[in-house]
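Engineer: Provide a 3D model corresponding to the input given below.
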Amino acid sequence: MKFPKSILALLVVAVVAQSCVSSKKYKELDANYTQLQNSTRDLSVKYQTSAQGLAVANSRITSLEEQIALQKTNVAALQDALNKCLNSSNQGSVNISKLVDEINSSNKYIQQLVNAKTKSDSLNMVLTNNLTRSLSQQEMSDVDVQVLKGVVYISLADNMLYKSGSYEISDRAGETLSKIAKIIKDYNTYDVLIEGNTDNVPIVQKNIRNNWDLSALRASSVVMALQNTYGVEPKRLTAGGRGEYNPIADNNTPDGKAKNRRTQIIITPKLDQFMDLIGKAPEAQPAPVQEPPKQ
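Structural biologist: Model (predicted):
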């Protein structure tokens, strides 16, 4: 059966119109999906950063709380001994006075520990904020910054720094390295150690003998980039490789291997510089020491 030309033309117009509407809806859905992906990625990065900071803070708090609990136990024992002395007619005033002094000394030490914990948390927060102020959320997913006992550890993932299976710096690493170089130059009197680490999978390349070689070559590549490209003084820099022998995760899982393949930039202040940094932390107001009641 043959259709008239006018009917065929109408059918063609209808098909084209329906195709245009479908394409528009598809683009809208695709844009919404991309936006949701970006939001999910940002939330995931923020969660990981917060979780890492919380783990470090909890470790410091646990150590100081254990010391505080021990001192409180000592105070309770001293108080019990004092009570026994007060109830005994054979004890002289000299022993009682000595126990009171010991109790007061223990109370002051407990307060010092509490103040030290508060100041340590404040100092680490000041340093971490200063170090990460120029890094984007995306860069923070590949850069882990920790401050432990005044030493700054910046850990960089190998897939962000190097070309796959190589020690050559990738194009992607340039922007992040430039920001880390700025951090190093801000603290221009600190010593800087660049430390390469690998997983336990043997390297198979003619010009690289083993993971010791690979880790040292990668650290050396970062040192040369910081010196030649970003102007960091070479006398402040040290390159070292630890191969597979300094793991921070289980090498039996892909995620663990990825964490172990890292390069650490360790910024170490000298003692007098560390004391200057402590002065930048917010001062904690000590709580008044309670004197024992007079009997």
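
Engineer: C-alpha only now, for contacts and for neighbours.
Structural biologist: Fine.

Engineer: okay, now Pro247: neighbour count?
Structural biologist: Close neighbours of Pro247, defined as other Cα atoms under 10 Å, add up to 19.

Engineer: tell me the secondary structure at it.
Structural biologist: Of the three states, Pro247 takes coil under DSSP: H, G, I helix; E, B strand; the rest coil.

Engineer: distance of the residue lying closest to it once chain neighbours are set aside from Thr253?
Structural biologist: Excluding the flanking residues, the one nearest Pro247 by Cα to Cα, 6 or more residues apart in numbering is Asn260, at 5.4 Å. Remark: distance between Asn260 and Thr253 (Cα to Cα, to the nearest Å) = 11 Å.

Engineer: who's more crowded, the two?
Structural biologist: Asn260 (25 against 9).

Engineer: how close does that one get to Val204?
Structural biologist: Asn260 sits 18 Å away from Val204, going by Cα to Cα.

Engineer: other SSEs contacting the helix or strand encompassing Glu66?
Structural biologist: According to DSSP states H and E, Glu66 maps onto helix 5-87. The contact analysis (3 or more Cα pairs under 8 Å, 6 or more residues apart in numbering; DSSP states H and E) places helix 5-87 against helix 93-132, helix 137-140.

Engineer: now with 10 Å?
Structural biologist: Applying 3 or more Cα pairs under 10 Å, 6 or more residues apart in numbering; DSSP states H and E, we find helix 5-87 packed against helix 93-132, helix 137-140, strand 143-148.

Engineer: structure for this one too, so we can compare:
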Amino acid sequence: MKKLILGTLGAAVLLTSCVSQKKYAELEAKHKEAQDLLNSATVKLNECLEEKSTATSEAQSLRDQVKFLKANNQVLIDNMGNLTELSAKGAENLEKSLESIQEKDLTIRRLQDAVTRRDSVNLSLVQSLKGVLGNLDDDDIEVSVEKGVVFVSISDKLLFRSGSYNVTAAAKEVLGKVAKVVNNKPDFEFMVEGHTDDVPYRKGVLLDNWDLSAKRATSIVRILQNDYGVDPKRMTAAGRAEFIPVSATDKSKNRRTRIVVLPKIDQFYSMIEEGMKDPAINK
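Structural biologist: Next up is the predicted model:
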């Protein structure tokens, strides 16, 4: 009977880990797709800025030509009657060039607004997190932004006892502060990642560091959901084991839990997608 219970618990843990890894892979793929889109939009933005500069210079040259033609119009008409028609064509070309510049300006502003909005929202989130977590030791918790993503890295000595996946009472206070911020930011989803050092671990139903890191991630997710009312649809739990270390010499830095905060991709990149479809930017 005891072996049957242990076997059932082991299967449940492995199933939870698999599901978490799948959800993590989907979310990471979605983020990479959005990042590729942003990179492509940035390239297009730079191209548009260069085209705008060239078009502006050409437009100024056309203005100077029109001014010259108007000033000398009567003399030219006396010598070459067809210059009136040429002047009209020049003015028409100038008008078309100005319209094209205005269209490109609008598209460029749309793309710049999308990037600025993302950056400003991330800055607001970081300030909020640092505000509620500001009294903690910098060695225990770190808030940073990388490639448009906000990371909250918490040392395991603050969250768990060695070899355990039970969250300490002191850690619940920290998680409560994080929950307060994320609950006020409904436009974000986030992933809780468990990380271990490279020391092999096996105890009870836990077979290795994969199991330990996944159990630690799901323990935190449950507390955020059950104790602090965070919507479970916004969360993903993932175990990363020892395979993404941050230090080659200090193993304690690798034993950590990382909360990866992501904007909802559909909302924050829709303006970029629309901008990329604009015919003006692809001329």
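
Engineer: superposing both, give me the TM-score.
Structural biologist: Overlay of the two chains. TM-score (TM-score structural alignment, normalised by the length of structure 2): 0.55; 209 aligned residues with a Cα RMSD of 4.2 Å.

Engineer: picking up where we left off before, from Ile154 of structure 1, how far out is the residue nearest to Pro247 of structure 1?
Structural biologist: Going from Asn260 of structure 1 to Ile154 of structure 1 by Cα to Cα gives 14 Å.

Engineer: what stretch of structure 1 does stretch 15-32 of structure 2 fall on?
Structural biologist: On structure 1, no counterpart of stretch 15-32 of structure 2 exists by TM-score structural alignment.

Engineer: what's in contact with that stretch?
Structural biologist: Contact with stretch 15-32 of structure 2 is made by 9-12, 14, 33-38, 149, 189-193, 210-215, 217-218, 235-240, 262-265, as judged by Cα atoms under 10 Å, 6 or more residues apart in numbering.

Engineer: try it again with 8 Å
Structural biologist: Met191, Asp211, Ala214, Lys215, Thr236, Ala237, Ala238, Gly239, Ile265 (Cα atoms under 8 Å, 6 or more residues apart in numbering).

Engineer: how many residues are close by the last one?
Structural biologist: Looking back up the chat, that one is Ile265 of structure 2. 17.

Engineer: ok, it touching Leu37?
Structural biologist: No - with contacts defined as Cα atoms under 8 Å, Ile265 of structure 2 does not count as touching Leu37, sitting 10.8 Å away.

Engineer: host element of Cys18 of structure 2?
Structural biologist: Counting by DSSP H and E, Cys18 of structure 2 is part of helix 2-71.

Engineer: what's around whatever residue of structure 2 lines up with Asp144 of structure 1, how many residues?
Structural biologist: Matched across to structure 2, Asp144 of structure 1 falls on Glu142, judged by TM-score structural alignment. As a burial measure, Glu142 of structure 2 scores 18 neighbours (other Cα under 10 Å).

Engineer: cool, and Ala181 of structure 1?
Structural biologist: Under the neighbour criterion other Cα under 10 Å, Ala181 of structure 1 is assigned a count of 19.

Engineer: quick check: it touching Glu233?
Structural biologist: No - Ala181 of structure 1 is beyond contact range of Glu233, at 10.4 Å (criterion: Cα under 8 Å).

Engineer: show me what contacts the equivalent of Arg161 of structure 2 over in structure 1?
Structural biologist: Under the alignment (TM-score structural alignment), Arg161 of structure 2 maps onto Lys163 of structure 1. Going by Cα under 8 Å, 6+ apart, Lys163 of structure 1 touches Ile169, Ser170.

Engineer: please repeat the previous calculation with a cut-off of 10 Å.
Structural biologist: Under the criterion of Cα under 10 Å, 6+ apart, the neighbours of Lys163 of structure 1 are Ile169, Ser170, Asp171, Arg172, Ala173.

Engineer: and Ala248 of structure 2, by the same measure?
Structural biologist: Taking Cα under 10 Å, 6+ apart, we find Ala248 of structure 2 in contact with Asn254.

Engineer: about what we covered before: hey, what's in contact with both of Ala181 and Glu233 of structure 1?
Structural biologist: Common neighbours of Ala181 of structure 1 and Glu233, using Cα under 10 Å, 6+ apart, are Leu226, Gln227.

Engineer: quickly find the element holding Ile180 of structure 1.
Structural biologist: For Ile180 of structure 1, the host element (DSSP H and E) is helix 173-186.

Engineer: for that helix, give me the average deviation versus structure 2.
Structural biologist: When structure 2 is overlaid, helix 173-186 of structure 1 sits 2.6 Å from its aligned residues on average, using mean Cα distance after the TM-score superposition for structure 1.

Engineer: distance of Arg41 of structure 1 relative to Ile278 of structure 1?
Structural biologist: Taking Cα to Cα, one finds Arg41 of structure 1 at 35 Å from Ile278 of structure 1.

Engineer: I meant to write Ile169 of structure 1 there.
Structural biologist: In terms of Cα to Cα, Ile169 of structure 1 sits 35 Å off from Ile278 of structure 1.
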